[in-house]
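Student: Only the shape, not the letters, is given here:
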């Protein structure tokens, strides 16, 4: 089980880092900027989670291979000639994958530390969304989490509760993780594809 969780963490970090670097490259940032945006996107949510739960040392400080991996990806993005052709719209899938993985794993860590289901779900949302929010703020964009035309944090919140329900109904942590993750990724992608929103402008057709 530990290997599966670590694999998911690595996948989420790579997905979020790539989503950040695509935006950074589109903003014509230099290699330092590309690394910085990738780093805060991938590890910002987990850092905030650890600080709020007084969980020290921070996760990425215990696992130096993670920032090293992000640095390597940043070097590729900085000097790969075709990287500038990747449109910002391409971040939707890696961002959805990162959102799903970190929301579920953040919620589970909170449960492991003795927090209630509701607090765990909030910490899961924080873990899944804060890195992307930092990415958008640093790139001078309104964060997904605050956009009226995007369903983002609510999907993370609902996905955490789907995960909790699967834990209770199914005697399989792997199945619960899989269902919770797929729920967040699929619903997020569907929301973007079909323009599903929590609220619409009454004057908008």
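Tutor: Nice, I can see it. Since we're looking at a predicted model, the values are computed, not measured.

Student: Only C-alpha atoms from now on, for both contacts and neighbour counts.
Tutor: Fine.

Student: separation between residue 45 and residue 107?
Tutor: Applying Cα to Cα, to the nearest Å, the value for residue 45 to residue 107 is 12 Å.

Student: Put this next to the first one:
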């Protein structure tokens, strides 16, 4: 189980860091800015989760391979000449992966620490969405979680509850994790592709 969790964590870190670096590069930030945005995008949600649960040391401090990986990625990305061609709209895919992975892992950690399903689902949503909110705020963009034209936090919330139910019904924790994160990732991509929204503006006249 440890190997699966570690793999998922690194996938989530890479995915969210990439989304942050794409946005930072589109704002003409230097390597320090690219690293900073990549860092807060990938690790901001987990940091908030740990602070709220009084879980110390912070996860990324205990697992320094994560910020080291982000630093290496930032250096490579900063001097990759084709990186400038990637538009900010390209973050949808890596952002969806990061949302799925960190929502479920955040909820799982909260359960492991003895919290209820409801509290764990909220902490899962925070873990999955807060890094992206920091990314967008620092880059002078309205965060996805607050946009009327985006279905974001609600997908994370639903995916966490799907994970809980699957964990309760199935004997395989790995299968429950996989179902939950795939639901969030795929549903988020479908919502963007088909312009699915929770609320639409009423037509005038």
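Tutor: Ah, there it is. Note that the structure is a prediction, hence the values are computed from the model and not measured.

Student: So which of residue 45 and residue 107 of structure 1 has more stuff around it?
Tutor: Under the criterion of other Cα atoms under 10 Å, the comparison of residue 45 of structure 1 against residue 107 puts residue 107 first, with 30 against 26.

Student: Could I get the contacting residues of residue 45 of structure 1?
Tutor: When contacts are counted by Cα atoms under 8 Å, 6 or more residues apart in numbering, residue 45 of structure 1 touches 126-131.

Student: mind checking the SS state of it?
Tutor: What DSSP: H, G, I helix; E, B strand; the rest coil gives for residue 45 of structure 1 is helix.

Student: Name the nearest residue to it, ignoring sequence neighbours.
Tutor: residue 127 (4.1 Å; Cα to Cα, 6 or more residues apart in numbering).

Student: I figured that neighbour was touching residue 52, is that so?
Tutor: No: counting by Cα atoms under 8 Å, residue 127 of structure 1 sits too far from residue 52 to count as a contact (10.7 Å).

Student: Which one's more surrounded, those two?
Tutor: Ranked by neighbour count (other Cα under 10 Å), residue 127 of structure 1 and residue 52 place residue 127 first, with 31 against 10.

Student: What's that one aligned with over in structure 2?
Tutor: Under the alignment (TM-score structural alignment), residue 127 of structure 1 pairs with residue 127 in structure 2.

Student: what helix or strand does that match sit in?
Tutor: Here residue 127 of structure 2, judged by DSSP states H and E, is contained in helix 117-138.

Student: mean offset of that helix relative to structure 1 (after superposition)
Tutor: Taken over the aligned residues, the distance from helix 117-138 of structure 2 to structure 1 averages 0.2 Å (mean Cα distance after the TM-score superposition for structure 1).

Student: Contacts only, for the residue nearest to residue 45 of structure 1.
Tutor: 44-46, 48-49, 102-103, 106.

Student: Among those residues, which one sits closest to residue 27 of structure 1?
Tutor: residue 44 (19.9 Å; Cα to Cα).

Student: from memory the closest one sits against residue 131, does it?
Tutor: Yes: applying Cα under 8 Å, one finds residue 44 of structure 1 in contact with residue 131, separated by 4.3 Å.

Student: Of the two, give the one with the bigger neighbour count.
Tutor: residue 131 (30 against 22).

Student: That one and residue 37 touch, don't they?
Tutor: No: the pair residue 131 of structure 1 and residue 37 does not pass the contact test of Cα under 8 Å, sitting 9.2 Å apart.

Student: Could you list the residues in contact with the host helix or strand of residue 158 of structure 1?
Tutor: Here residue 158 of structure 1 sits within helix 153-169, counting by DSSP H and E. For helix 153-169 of structure 1, the surrounding residues in contact (Cα under 8 Å, 6+ apart) are 99-100, 103-104, 107, 117, 121-122, 124-125, 128-129, 145, 173, 175-177, 179-181, 183-184, 187-188.

Student: and that helix, which stretch of structure 2?
Tutor: With TM-score structural alignment applied, helix 153-169 of structure 1 matches the range 153-169 in structure 2.

Student: mind listing what's buried in the matching stretch?
Tutor: 153, 155-164, 166-167 (16 or more other Cα atoms under 10 Å).

Student: Return the distance of that stretch from the chain's centre.
Tutor: For stretch 153-169 of structure 2, the distance from its own C-alpha centre to the chain's C-alpha centre is 15 Å (Cα atoms, centre = their mean, to the nearest Å).

Student: By how much does the helix holding residue 158 of structure 1 deviate from structure 2 on average?
Tutor: Looks like 0.4 Å for helix 153-169 of structure 1 (mean Cα distance after the TM-score superposition for structure 1).

Student: what's the angle between the longest helix seen in structure 2 and helix 117-138?
Tutor: Scanning structure 2 for the helix with the most residues, using DSSP state H, yields helix 2-26. Taking axes from the mean of the first three to the mean of the last three Cα atoms, to 10 degrees, one finds that helix 2-26 of structure 2 is oriented at 30 degrees with respect to helix 117-138.

Student: mean deviation of helix 2-26 of structure 2 from structure 1?
Tutor: Mean deviation for helix 2-26 of structure 2: 0.4 Å (mean Cα distance after the TM-score superposition for structure 1).

Student: quick check: angle from the host helix or strand of residue 105 of structure 1 to helix 2-26?
Tutor: Here residue 105 of structure 1 sits within helix 92-112, counting by DSSP H and E. Orientation of helix 92-112 of structure 1 against helix 2-26 (the same axes, to 10 degrees) gives an angle of 140 degrees.
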